[in-house]
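# quick one, fold the following:
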Amino acid sequence: MIQNNSVCDIGFIGLGVMGKNLVLNLADNGFSIAAFDLDISKVEGVIEQDKAESGLSTARVIGCTSYTELLSRLKPPHLIVLSVPAGAPVDQVCENLIGAGIQPDDIVIDTGNSLWVDTVAREKKYKNNFILFSSAVSGGEVGARFGPALMPSGSPYAWTRIKPIWEAIAAKVDDATGKPIERTKPGDIVTEGEPCAAYIGPAGAGHYVKMVHNGIEYADMQIICEAYQMLRDGLALSSDEIADIFALWNKGPLESYLMEISVEVLRHRVGEDQTPLVDLILDKAGQKGTGLWTAVSSLELGTPAPTIAQAVYARSISSFKDLRVKASTILSGPELITLDKNEKQAFIAQLHDAIYSAKICAYAQGFQLMKLAEKEHDWQLNFASIAKIWRAGCIIRAAFLQSITEAFERNPELDNLLLDDFFAKQLSKHQMNWRKSVSNSALMGIPTGAISSALSYYDSIRCAVLPANLLQAQRDFFGAHTFERIDKSTGKKYHVNWSTPTRDMVEIG
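Got it, this is the predicted structure:
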């Protein structure tokens, strides 16, 4: 029981949705917390919620009214968790802690969605003031409360102090089956199973991995939304009928958190006439930047992530609502196609395989991006471990993450997930239905940028000879950019004097 003069295990700054639920999670697992927020009502709110959920007369959380009081309430060396918006707010809190007297051996953990390069810069900036550690958190509000996936990185020494705490509050998985061990109500504690928390690497590595996680999340969500539109507009199905299909799919290889919540959303009704809520929601999607950061990183590193990028573009084009409404009255599409019962069943089966195949490609793009980043930044990422911690607690948790884990356990040096025997066979098995589904979307005039781009990615990866030979010739023609030849030594560069009548070819270097 915490008394007002007690010394706490952990300081916590930022009691928004994620912060509040992480505090309650920590309390459930036996840790005492000194909590601070600029909004005093949030401090009072988490204390009252803790009392109500624990059934104790005294809360397991002490409220603080200043940074100085927060530090005074903690056991030295201090351990402080931040749950504040990425960017300037993180630096502002760090500066305030310095002003309050934080010490060089104290640890500050940034749990927000900070841009990874900002994390690297902050570790250097504050190294003489305190130890900055980062730990991205995935799982949203429910994950934070009952077990998130955690992607920590930074000082190995700091991790030794943080590890038992993070493993206690993280989601847990039965490692033999890959199935989450559910914790669904306040006071639940799960001690068995493998924690979805593993040290990722040096400063910035954890936030980079979380960034890619969110990029995959963008793609996964968009793929499901495109399937929804195919069923809604292509087959004129109701939200309940689509929910029934998604619920059935969620019992097979498409089993995932995102599919599960899509079913719930589609079934939810509001108002006296019980209108499906999804039909009343404005079709303008928001974004907070992590998907964009992932797409930009893929361009910077020169590794393809077209499905992730298309998911970002899809959100962008949705924001042009007025333009789309106007264009819908000007630009024509194909004539409506009517399908009979058997054709509809085939359409649905084809769409199932298209979603499954596109998801595999989206994950393949994300893991290949992390592999290139590992080389670029001299990290040592354990991809089997990353897949493991994504099996529960996070937004992209899905049944087939167990297969991804096994793929990297078989071959830690796997260049691309599509080259793993299991996934190669899955794509080979489902590709014709995938192709038919993409054809259906084109013939019906229904946009499926994510699903279609994934198919193009698959076909590009499996194509031994791409038309880049012509592209290189074009570049050499107008810009003397040179090219290599397949009949000459590797690394030799050539240029054609295109402006001369004889068009002589010369070797460059």
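# okay, CA-based contacts and neighbour counts for the rest of this
OK.
# show me where this protein has strands.
10-13, 33-36, 61-63, 79-82, 107-110, 131-138, 149-153, 172-174, 179-181, 194-195, 269-270, 275-276, 493-496, 505-508 (DSSP state E).
# who does the fourth one touch, helix- and strand-wise?
Judged by 3 or more CA pairs under 8 Å, 6 or more residues apart in numbering; DSSP states H and E, strand 79-82 is in contact with strand 10-13, strand 107-110.
# show me the contact partners of the first one.
The one in question is strand 10-13. By CA atoms under 8 Å, 6 or more residues apart in numbering, the residues outside strand 10-13 that reach it are 19, 23, 31-37, 70-71, 73-75, 78-84.
# and the helices and strands packed on strand 79-82: which comes nearest W116?
The minimum distance between W116 and the helices and strands packed on strand 79-82 falls on strand 107-110, with 11.2 Å, by CA to CA.
# may I see the buried residues of the closest one?
For strand 107-110, the neighbour count (16 or more other CA atoms under 10 Å) marks I107, V108, I109, D110 as buried.
# surely the second one touches I131?
Yes - taking CA atoms under 8 Å as the contact criterion, V108 and I131 are neighbours in contact, 6.2 Å apart.
# and this one, so I can compare the two:
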Amino acid sequence: MTDKLNDFGLIGLAVMGQNLVLNVESRGFHVSVYNRTAAVTDEFVAQHPGKRLTATHTLADFVQSLARPRKVMIMVKAGAAVDAVIEQLLPLLEADDIVIDGGNSLYTDTERRDAWLTPLGLRFIGAGVSGGEEGARKGPAIMPGGPASTWAVMQPIFESIAAVAEGQPCVRHIGPGGAGHYVKMIHNGIEYGDMQLICEAYHLMQSAGMATLEIAEVFNRWNEGELQSYLVQITGKALEQIDPETGRPIVELILDKAGQKGTGQWTLVNAAEQAVVISTINAAVEARVLSSQKAQRVAASQILQGPTTPWTGDQAARDALVAKIHDALYAAKVISYAQGLDLVRSMSAHKGWDIDLGGLASIWRGGCIIRARFLNHITDAYRTQPDLAHLMLAPYFAALLNRTQQAWREVVAHAVTQGIPVPAMSASLGYYDSLRTARLPANLLQAQRDFFGAHTYERIDKPAGQWFHTDWPEVVG
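Here you go, the predicted structure:
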């Protein structure tokens, strides 16, 4: 222990926790660290001699080492582990101390913890942190929720450790209660959609006979243009990585069973509750689930038939297809972001959070997993029209979608005729076409509902809000 009380404390020294500690310390702050396994604490501090770090072996020592109001960040597995740490901290903390949950907690858990700690005089922040291990060390995007007064206390630390984009730190106060963890959940849902779309683009090129290293070159080239993004960048790097044991690209040796940690599923549940369509994200989550059914897919591949005529395009045809895939990927990626932001808009209105969508897009421009060049255009769209009803209707994005929609259709059609699954890309196109269709066949659906359940319907030739029922003919048999 040192005589000086430290500025910040962090509990949970897994990789993300360690990198956040080093980030905070590198900005001039003195940091206390605690891990349930004392050996992990000691090893971590020993590996960084000369740093402003204090190793503590009990939570009592950890709390006593911090200046008031104490700033305690918890970086443990979401769920019961967070509650357990808070339970142990409660007898040790004092009024106005700040507890920050920096994990991927469900926003409803954050709201419950806020309601638990506030009457005890403690201040609670649910902070979404995105950027992975590298972001945690060099600058993540941070999405803190909670009282504005608590944000004011944490602002100097959070702004100093966050990534910077366009000269601005990639952190801002999102809103009260669980707003911070909520938008991190939506960030992850968009991430699911984005990743699946990129994988579908890869699959399309692979099915056109392109070698893995050729596809890597395409993604590297795309990353220099309007598709520039962290996920496109790492895709190119992943595809060109060679396995030293076999000399083959490592992606060719990775089993095609995708994992997930729950945030995508949470997003789907919330969208259903809010009656907001997020078909791209839904397709991406389902694609991961289906990928995990490897044995069933292998068995089905021996029974179920697909197209019998493979594509035999020459190099010029392949180049043309790649150009169309570029446009289809760009358009569908916009849909993933648009759907996620539409859900944030709906939930913000429902909860009274008053989330600034332009401000949210601005902090996603750096540090986080979904950072992309076109987030500048998203930021501008909402700053120009703060009451924008839907991102797709902003002039820049409407023009982009109008420009790319034909190539997008041709890519989806090509995939269908070749039997290549593109669930997220086709779901995005279906959403686009549904949104731009002034009259959908829901009139027939309403007739069906009224036929079997007398649910009633409105008429186009009568004032809105008037409901009608038809005496339909009886059906026998």
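# what does the TM-score come to for these two?
The pair, once superposed, lands on a TM-score of 0.97 when counted by TM-score structural alignment, normalised by the length of structure 2; 473 aligned residues with a CA RMSD of 1.2 Å.
# circling back to that earlier point, any chance of the strands of structure 1 in a markdown table, plus distance to F408 of structure 1?
What follows is those, written out as a markdown table (distance: least, CA to CA, whole Å):
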| stretch | distance to F408 of structure 1 |
| --- | --- |
| strand 10-13 | 36 |
| strand 33-36 | 38 |
| strand 61-63 | 41 |
| strand 79-82 | 32 |
| strand 107-110 | 29 |
| strand 131-138 | 22 |
| strand 149-153 | 18 |
| strand 172-174 | 18 |
| strand 179-181 | 18 |
| strand 194-195 | 18 |
| strand 269-270 | 43 |
| strand 275-276 | 42 |
| strand 493-496 | 37 |
| strand 505-508 | 41 |
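# do you know which of these lies nearest S316 of structure 1?
Per CA to CA, nearest to S316 of structure 1 of the strands of structure 1: strand 131-138, 23.5 Å.
# and that closest one, which stretch of structure 2?
Aligned by TM-score structural alignment, strand 131-138 of structure 1 falls on residues 123-130 of structure 2.
# in that stretch, what counts as buried?
Of all the residues in stretch 123-130 of structure 2, those buried under the rule 16+ other CA under 10 Å are R123, F124, I125, G126, A127, G128, V129, S130.
# repeat for stretch 279-292 of structure 2
Using 16+ other CA under 10 Å as the test for burial, stretch 279-292 of structure 2 gives S279, T280, I281, N282, A283, A284, V285, E286, A287, R288, S291, S292.
# so which residue is dead centre in structure 1?
Centroid-nearest residue in structure 1, with CA atoms, centre = their mean: N214, separated by 2.1 Å.
# next up, the contacts around the equivalent of it over in structure 2.
Alignment note: N214 of structure 1 maps to N188 in structure 2; criterion TM-score structural alignment. N188 of structure 2 makes contacts with T263, G264, as judged by CA under 8 Å, 6+ apart.
# 6 Å instead?
For N188 of structure 2, no residue meets the contact criterion (CA atoms under 6 Å, 6 or more residues apart in numbering).
# what's the answer for Y34 of structure 2, then?
Neighbours of Y34 of structure 2 in contact, by CA under 6 Å, 6+ apart: I11, T56.
# need the counterpart of it in structure 1.
When structure 1 is aligned by TM-score structural alignment, Y34 of structure 2 is paired with F36.
# how much space between that match and D50 of structure 1?
Relative to D50 of structure 1, F36 of structure 1 is positioned 15 Å away (CA to CA, to the nearest Å).
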